[in-house]
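[1] A structural model of the following input is requested.
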Amino acid sequence: MKINKQTVSKFWLTLPGASGVEIYDPLTTDGSKAAQWSGSNKVGMIISLLLPYVMAFAGLILFGMLIFGGFTLLVSVGNPDKVKQGQGMIVSALIGFAIIFIAYWVMQILQIMFGLKLGF
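    A predicted model of the protein is given here:
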């Protein structure tokens, strides 16, 4: 391949360069451009959009664990290992429910305190 001025200019145009890139001061107090280009705004939006689905999915897992733990207790037929396994599943599911419940209400309180709208 012969390297000439046209080849170099085509290659130069494909490189990511500083032409057209604006760098904003992240310490600006007005916040007009800093949050827009820093990416922090996008991460918060993604989390706030996904959080209700994560909570619903955790609720489905909780329901499944309660059903499976109860089923394990029913079919244990007095086997102490199976009874302990079923009880452990139910206790784990209830602890998970408590964590989900507390996380939900912490999010509600934070929304009220900071005036946020997180999709709940």
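
[2] contacts, neighbours, all on C-alpha from now
    Noted.

[3] next one: the residue most central in space within the chain from V83, what distance?
    Nearest residue to the geometric centre of the chain (Cα atoms, centre = their mean): I47, 4.9 Å. Between I47 and V83 the distance, using Cα to Cα, to the nearest Å, works out to 39 Å.

[4] chain neighbours aside, what residue packs nearest to M55?
    Take M55 and drop its neighbours on the chain: the residue closest to it by Cα to Cα, 6 or more residues apart in numbering is I100, 7.2 Å away.

[5] for comparison, sequence B:
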Amino acid sequence: MASKATPATPAPASKGKAPMPPRTLDEEMKDVESSDSDDDAAELAKKLKKTHRDMARMQDAFNNNAAEVTRLQQMIQQNPERAQLMALQQEVNTLRAAANIITTPPPRRTRETPT
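    Have a look, this model is predicted:
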């Protein structure tokens, strides 16, 4: 059986448009790289905005906590019983120190033997 080989013919171009010349691999890779870098830049920009929002929220929370701590410290300082509490704490510290002195065993004395 003999087969007839027909030359490969390119597909006809659409009417009204000139056929695009073939592109080199370098040209195609440039398009792909720029597309990827654009996507990466957009993704990084989104992450950066989110990070800035999160940091702003954390800064607000920190500032609120610092203000609350300051307010509580002022309340403690203005408490009329504070002086009495401080005196009692000092007395407790003194009694603990005295108890440590009493319960600490004296250093052992060693006998000196005559030579």
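
[6] for the two chains, what TM-score is obtained?
    Superposed pair, TM-score by TM-score structural alignment, normalised by the length of the second structure: 0.35. Supporting alignment: 55 aligned residues with a Cα RMSD of 3.5 Å.

[7] show me what the host helix or strand of the residue nearest to M55 of the first structure packs onto, helices and strands only.
    Assigned by DSSP states H and E, I100 of the first structure belongs to helix 80-114. Applying 3 or more Cα pairs under 8 Å, 6 or more residues apart in numbering; DSSP states H and E, we find helix 80-114 of the first structure packed against helix 40-74.

[8] could you give the angle of the helix it packs on to helix 80-114?
    Here the directions of helix 40-74 of the first structure and helix 80-114 differ by 150 degrees (axes from the mean of the first three to the mean of the last three Cα atoms, to 10 degrees).

[9] packing partners of helix 40-74 of the first structure?
    helix 80-114.

[10] run the chain-centre distance for the helix it packs on.
    18 Å (Cα atoms, centre = their mean, to the nearest Å).

[11] what does stretch 40-54 of the first structure give?
    For stretch 40-54 of the first structure - counting by Cα atoms, centre = their mean - the centre lies 6 Å from the chain centre.

[12] do you have the helices of the second structure handy? List them.
    With helices called from DSSP state H, the second structure shows them at 25-78, 82-103.

[13] picking that back up, how close does the residue nearest to the centre of the first structure sit to L110 of the first structure?
    15 Å.

[14] any idea how far L13 of the first structure is from A93 of the first structure?
    For L13 of the first structure, the distance to A93 of the first structure - Cα to Cα - is 57 Å.

[15] these two: which has the busier surroundings?
    Counting neighbours by other Cα atoms under 10 Å for L13 of the first structure and for A93 shows that A93 has the greater number, 21 against 9.

[16] neighbours of the closest residue to that one other than its chain neighbours, how many?
    Counting by Cα to Cα, 6+ apart, A93 of the first structure lies nearest to L62, which is 5.4 Å off, once chain neighbours are set aside. Counted with other Cα under 10 Å, the neighbours of L62 of the first structure add up to 21.

[17] I figured L62 of the first structure hits G96, correct?
    Yes - using Cα atoms under 8 Å, L62 of the first structure is in contact with G96, at 7.2 Å.
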